[in-house]
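sequence and predicted structure are below.
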Amino acid sequence: MKWFEKHPMSMIVVGILGVSLSAIFVKYSQAPSVVTAAYRLLWTVALMLPMVFGSRNFRKELAAADRRTVVLCAVSGIFLALHFTAWFESLNQTSVASSTAIVCTEVIWVAVGFLVVLGGRIPKMAAASIAVTVAGSLMIALSDYSAGGNHLWGDALALAAAMFSAVYTLIGRQVRRGMSTTVYTFIVYVFCALSLCGATFFSGQSLTGHGMSSVVVGLLLAVFSTLLGHSIFSWCLKYFSPSFVSASKLCEPVAASLFAMMLFGEIPAALQVAGGLVTVGGVLLYSRVESGQAGRRAAGKEAARA
């Protein structure tokens, strides 16, 4: 681990590869989307159990969680379950390039939620970046509409997945102020897994009978996309600025599209590529604006202390 601490950029690369492989693994699953998502979360919870219960501090923090915190984590877990289900189904309906580009607009919907629900204010440049992102998504939708089939429905599901993830993120920002990342994510993942299992049963489906390959896909998603993907990005915040980590996540649509081209022969159309670039550019612009705001707030606090 010390080598990685001296070379943290290598972990950024690992994180990008981890999240980029998520869309690829899903394509190989033979199970329904909700079942694939359930496999991923069940494996994730199982892999986290020794870490959480093997630490005295984590056990104490878990036992000390109050009812309000647990309820918020439960709601967060439900929206995370909705995110996974909608996005996995999106990948069954449209291309990896379109789905990953649209789902990465989560940060934009977090900003909209902050404005509408929490009464926040958005600078003009941030509003412009949101408009750019929406324009890029519409270009992708137009390209997929011309292609026919269920691509447009897949784009809509990816958009819904981004919005569900935004709710999960907004709740997390409130809850994590008094909790460690490990305990918070563990509680959320438990409720997410329970929600997905419940949705599977209520929809008349089964967690079994989908072949060993689907179970393996769930394990690969848990290891690479969750633990070596999202968790690695959280670890990298210790060594890099939030804006850099956020910007690095935008490599996911590019890397995932390249994997899809090589493995599935998915060659995106020119308008689809242009829309993806515009969408990612809008998200990157917003990340820079948010980073600038955070820097100014930090400078203001330092000046006030002085």
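Alright, I've got the coordinates.

all contacts plus neighbour counts: C-alpha atoms, from now on.
Fine.

hey, where'd the helices end up in the stretch 51-200 of the chain?
Taking DSSP state H, counting those that start in this stretch to define them, one finds helices in the stretch 51-200 of the chain at 56-64, 67-93, 96-103, 106-116, 124-147, 151-175, 181-202.

how about those in TSV, adding mean neighbour count and distance to T208?
TSV is the format used below for the helices of the stretch 51-200 of the chain (neighbours: other C-alpha atoms under 10 Å; distance: least, C-alpha to C-alpha, whole Å):
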stretch	mean neighbour count	distance to T208
helix 56-64	13	31
helix 67-93	22	17
helix 96-103	29	27
helix 106-116	19	32
helix 124-147	19	34
helix 151-175	22	25
helix 181-202	20	11
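
among those helices, which is nearest L42?
helix 181-202 (5.8 Å; C-alpha to C-alpha).

following that closest one, which helix or strand shows up next?
Downstream of helix 181-202, the first helix or strand assigned by DSSP states H and E is helix 212-220.

tell me which residues are up against that next one.
Here helix 212-220 makes contact (C-alpha atoms under 8 Å, 6 or more residues apart in numbering) with 25-26, 28-31, 36-41, 43-44.

let's bring in a second model and compare:
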Amino acid sequence: MNKPLIHPYIPIALGVLTVGLSAIFVKMATADAGVIAFYRMFFSAVIMLPLFLISYRNELKSLTRRDWLYTTCSGIFLAVHFILWFESLNYTSVASSTVLVTLQPIFALAGTALFFKEIITGKMLTAVFIALTGSFIISWGDFQVSGVALFGDLLALLACAFVTAYLLIGQNVRKRISLVTYTFLVYSVSSVALFFYVLVTQEPFFGYPTADWGWFLALAILPNLLGHTLFNWAVKWVSTNVVSIAILFEPVLASIAAYFVLHEKITALQFAGAIVVLTGVLLFVVDIKAIKKKLFAKNT
């Protein structure tokens, strides 16, 4: 496999910055969760369509049945993720929802070990535990043990499981399919799935204020076409575990954005939790680099 033109950690960092705005955009929109998710994916696919048709459509001929199956599943998983997560924001806070939806390392570590036989070290598990502890600290005061907020928390946790499955499939398929083709197909499949979901739930496709259409486009351009596309690019070069642990920055960014945009206060616990998250992420990255050095020295 050829080396990437830039270090994968750079687009991952940019992707986390843009994805961190997702919850804010969703909170600002007045439409139902399914409609927001549909237009996010639909606008993303439409924007990518010219590039795909001009430069990448011939790649469809080389796709195997397995590629089509995996890509279709990936798109459906992504659609379900957005439905569950956007709906969770109607019941719980930005902090709680983003914390739970970014607990991907728990699922990713199990998935990559089971399906890709990747090495999972004790230091990695410790780093993930530290980062997750920081995530819980951020929204400790907002978690509920019962009632409406708990329902929102459960939806966010389920959304986390589905987005991890989406990333794991991407780690497999992206080694054979170009970024543009894979991303366009996934977003298209996701759009179709969400279209039928909106039809079944009888949510209106139109009649929303002008501002909502701006939020739909913002979700498509920033978190999707920049954020998720950059993650899809990165998983060709790095493990899903790296992307998952980096996404733990999202609650930190979401809390900061919520403070300025939604006027949600940043407490001392949230600030302390952000420091703990950063510590866990740095320890995880350092351990991955150490493993790569050992493997390189062993092979040479």
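On my side now, so go ahead. Note that the structure is a prediction, hence the values are computed from the model and not measured.

coming back round to it: what's the PyMOL line that selects buried ones from the contacts of helix 212-220 of the first structure?
Applying 16 or more other C-alpha atoms under 10 Å to the contacts of helix 212-220 of the first structure, the buried members can be selected in PyMOL as follows:
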select buried, resi 25+26+29+30+31+36+37+38+39+40+41+43+44
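
hmm, back to that, what's the closest of the helices of the stretch 51-200 of the first structure to M48 of the first structure?
Comparing these by their distance to M48 of the first structure (C-alpha to C-alpha), the top pick is helix 181-202, with 7.1 Å.

before we move on, back to that, V223 of the first structure: which of the helices of the stretch 51-200 of the first structure is closest?
Among those, the nearest to V223 of the first structure by C-alpha to C-alpha is helix 181-202 (13.9 Å).

in the second structure, what range does that closest one match?
Using TM-score structural alignment, helix 181-202 of the first structure lines up with residues 179-200 of the second structure.

circling back: distance to F224 of the first structure for the helices of the stretch 51-200 of the first structure - can I get that in JSON lines?
JSON lines is the format used below for the helices of the stretch 51-200 of the first structure (distance: least, C-alpha to C-alpha, whole Å):
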{"stretch": "helix 56-64", "distance to F224 of the first structure": "23"}
{"stretch": "helix 67-93", "distance to F224 of the first structure": "15"}
{"stretch": "helix 96-103", "distance to F224 of the first structure": "17"}
{"stretch": "helix 106-116", "distance to F224 of the first structure": "21"}
{"stretch": "helix 124-147", "distance to F224 of the first structure": "27"}
{"stretch": "helix 151-175", "distance to F224 of the first structure": "19"}
{"stretch": "helix 181-202", "distance to F224 of the first structure": "16"}
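
out of these, nearest to S225 of the first structure?
Going by C-alpha to C-alpha, the one of those nearest S225 of the first structure is helix 67-93, 12.1 Å.

measure how the helix ranked longest in the first structure sits relative to helix 106-116, angle-wise.
If you go by DSSP state H, the first structure has its longest helix at helix 270-305. If you take axes from the mean of the first three to the mean of the last three C-alpha atoms, to 10 degrees, helix 270-305 of the first structure sits at 50 degrees to helix 106-116.

just checking, what packs against helix 270-305 of the first structure?
Counting contacts by 3 or more C-alpha pairs under 8 Å, 6 or more residues apart in numbering; DSSP states H and E, helix 270-305 of the first structure packs against helix 96-103, helix 106-116, helix 124-147, helix 242-249.

against the second structure, what's the mean shift for the second one, could you check?
What it means is helix 106-116 of the first structure. By mean C-alpha distance after the TM-score superposition for the first structure, the fitted helix 106-116 of the first structure averages 2.4 Å away from its aligned residues in the second structure.

so what does that helix touch, helix or strand wise?
So helix 106-116 of the first structure, by 3+ C-alpha pairs under 8 Å, 6+ apart, packs with helix 151-175, helix 270-305.

could those be laid out in CSV, adding distance to T94 of the first structure?
Converted to CSV, those look like this (distance: least, C-alpha to C-alpha, whole Å):
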stretch, distance to T94 of the first structure
helix 151-175, 4
helix 270-305, 12
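
now the helices and strands packed on helix 270-305 of the first structure in CSV, with distance to F233 of the first structure?
Shown next, in CSV, are those (distance: least, C-alpha to C-alpha, whole Å):
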stretch, distance to F233 of the first structure
helix 96-103, 17
helix 106-116, 15
helix 124-147, 23
helix 242-249, 7
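
wait, which of the ones you listed is closest to Y286 of the first structure?
Among those, helix 124-147 comes nearest to Y286 of the first structure, with 5.3 Å by C-alpha to C-alpha.
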